[in-house]
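Q: Coordinates only, no sequence provided:
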């Protein structure tokens, strides 16, 4: 097989978009609109590559360049729930080392995700498994809202219905200038859980690139009281809704707005003909309350198969030492 790797450029951008659009693994997060947002808002040094086999595009690889001391690496793109290397069905997984050899000329190490775990078992380069995480995905074809409702406990249903009984309503944000109300409670919630607060400009750019047909932002309100809200990316072509960002009013301690907001998004997706709802990334940890809440609404954990491949002989012992020290601490 004559594999080659071609950097993304203005001349082949249409090939990237076409491959992403037609691939069953393609997502909005692989689109060049998403790439533009990551570059403009965060200033990431992104390196996107098309994989060719005898001039036919058989894969796309979105990476961010990282410099670690004297070593240059390529890693999976951040702030993206789906950031796999995508390969079509014609790729022979036994050729993975031939493909990796092309990247060995470009970097000291490569960190990437794939959907097919069997690919990783064929790697002969020095490699290490990555963080055990995954996406919590609800298949509405198998588990429609009526089925979910029957499995929810009486206490959970009571907490959901409480909002409507007390006069709370879902309000969809239809103007860019109103994003600030959602962002106010998003930022406060992230500060509360000590998470990374993304800038308002990021959410405004999401609006510019995806509204109105591929973006849904809602807040749960009663008069001048906001209980919280959600931002979801909507993919009509693939019939999937991505729950991306949560806003919460932490001054309402006796309410559980996350239940109502998750249920609202699921119900909306079903009513509008969507087949899948991704509730975001999560480690496989049944003891984690957020994991349990997502599983409660029918979401299944779809693992992300991650691997760090080291090409440089100097990097490998350094990384092994780092892992040893990290485990001992």
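A: It's in. Keep in mind that what you see is a predicted model, and the values were worked out from it rather than measured.
Q: Every contact and neighbour count from this point should use C-alpha atoms.
A: Fine.
Q: can you pull out the strands in the stretch 151-300 of the chain?
A: Assigned by DSSP state E, counting those that start in this stretch, the stretch 151-300 of the chain shows strands spanning 169-172, 215-222, 225-235, 240-248, 276-283, 300-310.
Q: Put together JSON lines for those, with mean neighbour count and distance to residue 328 on each row.
A: As requested, those are arranged in JSON lines below (neighbours: other CA atoms under 10 Å; distance: least, CA to CA, whole Å):
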{"stretch": "strand 169-172", "mean neighbour count": "16", "distance to residue 328": "48"}
{"stretch": "strand 215-222", "mean neighbour count": "21", "distance to residue 328": "44"}
{"stretch": "strand 225-235", "mean neighbour count": "22", "distance to residue 328": "39"}
{"stretch": "strand 240-248", "mean neighbour count": "23", "distance to residue 328": "34"}
{"stretch": "strand 276-283", "mean neighbour count": "22", "distance to residue 328": "22"}
{"stretch": "strand 300-310", "mean neighbour count": "21", "distance to residue 328": "21"}
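Q: now these in TSV, with distance to residue 199?
A: Listed next are those as TSV, based on distance: least, CA to CA, whole Å:
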stretch	distance to residue 199
strand 169-172	21
strand 215-222	16
strand 225-235	14
strand 240-248	13
strand 276-283	19
strand 300-310	27
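Q: take a look at this one as well, against the first:
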């Protein structure tokens, strides 16, 4: 059986494996930002999280140390590797591509460039004696010497430009819940000025899940750095906000990423209504793909997204172990964290909003 190669890690298009020009691996510098982003936009495997703005958001919000590198040939970027050093008492010291992101890993035009960056990252991990190097590859299989992390899947759907056609293509029970919400006279508003309403619902939802909430500054920084690539949506029952979402817009894809909501949202079918309004907006905006985002297998979020009948893709997250002997598992679903998760869900909301941003910095 042939080992997976980097030429397909972040690209659905096979690329040449050799080039006559010499390849040079360089550390990213600020003057490279424009060239880097141009490569991300032009490469079929480039994602929202490979953009320079994501680097700035992570640095400003969590102070993780960026160690970005790229491959250059004839003065042109042909491969990139966005990597951060994350170091704290909980995870130890690790290199992650990329923290907080659904997708990461190396993007390369060809096999030579991709393998050169991979070899560089492995050497750096060994020289810095980190516990592990993590690549959050969306596809491509497990690379040689890496240990797979098979816990996550992503969900996506191809959209028609006609929202009515999209609606007709949804499963019957989903359409029923959308109609139920419409009869309850739910309505939506969108815009960055709704950030505070989004965040209140987001904090409530995270506490219910027993998960530390991200700091409000994360969302402020996302809006500052990405601008119109960020969509803020709030669902109202009358004048009361009941569900909310912050979504990422990249090329022809809409990617809802952070979701908030009150417990009553389920009874009102507000969650289904929220996702439908996001999907409808994407179709009306001419986007071709709706990315439901990643979820851990066996969770309620996984089951909810599966009901929409999307394409399900197992993500090829993986670890290159250096000082650690076994792959880490910092997921809240880990049985080791069960007691802490239940305890967190019982804390007062004000306390979770105070403590959560401190705790979540430890988890990449």
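A: The structure has been received and is ready for your questions. Here the structure is a predicted model, which means the values were calculated and not measured.
Q: Of all the strands of the stretch 151-300 of structure 1, which one is nearest residue 45 of structure 1?
A: Closest to residue 45 of structure 1 of the strands of the stretch 151-300 of structure 1, according to CA to CA: strand 300-310, at 19.1 Å.
Q: List the buried residues for stretch 156-163 of structure 1?
A: Residues 156, 159, 160, 162, 163 are the ones in stretch 156-163 of structure 1 that count as buried (16 or more other CA atoms under 10 Å).
Q: Provide the aligned range in structure 2 for it.
A: Mapped onto structure 2 using TM-score structural alignment, stretch 156-163 of structure 1 covers residues 174-181.
Q: Tell me roughly how far the matching stretch lies from structure 1 on average.
A: Compared with structure 1 after fitting, stretch 174-181 of structure 2 has a mean deviation of 2.3 Å; criterion: mean CA distance after the TM-score superposition for structure 1.
Q: With structure 2 overlaid, report how far the strand ranked longest in structure 1 is off on average.
A: Criterion DSSP state E: the longest strand present in structure 1 is strand 56-68. Superposing on structure 2 and averaging over aligned pairs (mean CA distance after the TM-score superposition for structure 1), strand 56-68 of structure 1 comes out at 2.4 Å.
Q: Give me the neighbour count for the closest residue to residue 214 of structure 2 other than its chain neighbours.
A: In space, and not counting its chain neighbours, residue 214 of structure 2 is closest to residue 357: 5.0 Å by CA to CA, 6 or more residues apart in numbering. With neighbours defined by other CA atoms under 10 Å, the count for residue 357 of structure 2 comes to 19.
Q: One more: residue 360 of structure 2?
A: Residue 360 of structure 2: 15 neighbours (other CA under 10 Å).
Q: isn't it right up against residue 213?
A: Yes - Residue 360 of structure 2 is in contact with residue 213 according to CA atoms under 8 Å; the separation is 6.9 Å.
Q: Assign a three-state SS to the residue nearest to residue 214 of structure 2, would you?
A: Following DSSP: H, G, I helix; E, B strand; the rest coil, the label given to residue 357 of structure 2 is helix.
Q: Would you confirm that it contacts residue 212?
A: Yes - assessed by CA under 8 Å, residue 357 of structure 2 is found in contact with residue 212 at 6.9 Å.
Q: The counterpart of residue 149 of structure 2 in structure 1 and residue 1 of structure 1, how far apart?
A: For residue 149 of structure 2, the aligned position in structure 1 is residue 130, judged by TM-score structural alignment. The gap separating residue 130 of structure 1 from residue 1 of structure 1 is 29 Å, by CA to CA, to the nearest Å.
Q: And those two? Which one has more around it.
A: Higher neighbour count among residue 130 of structure 1 and residue 1: residue 130, with 14 against 10, using other CA under 10 Å.
Q: where exactly do the helices run in the stretch 51-200 of structure 1?
A: Using DSSP state H, counting those that start in this stretch, the helices of the stretch 51-200 of structure 1 run over 96-104, 117-120, 145-151, 154-165, 179-192, 200-210.
Q: closest one to residue 261 of structure 1 among the ones you listed?
A: Of the helices of the stretch 51-200 of structure 1, nearest to residue 261 of structure 1 by CA to CA is helix 154-165, at 8.7 Å.
Q: what about that closest one, distance to the chain center?
A: Taking the mean of its C-alpha atoms, helix 154-165 of structure 1 sits 29 Å from the chain's own mean (CA atoms, centre = their mean, to the nearest Å).
Q: what's the angle from it to strand 215-222?
A: In terms of direction (axes from the mean of the first three to the mean of the last three CA atoms, to 10 degrees), helix 154-165 of structure 1 departs from strand 215-222 by 80 degrees.
Q: chain center to stretch 193-200 of structure 1, what's the gap?
A: 16 Å.
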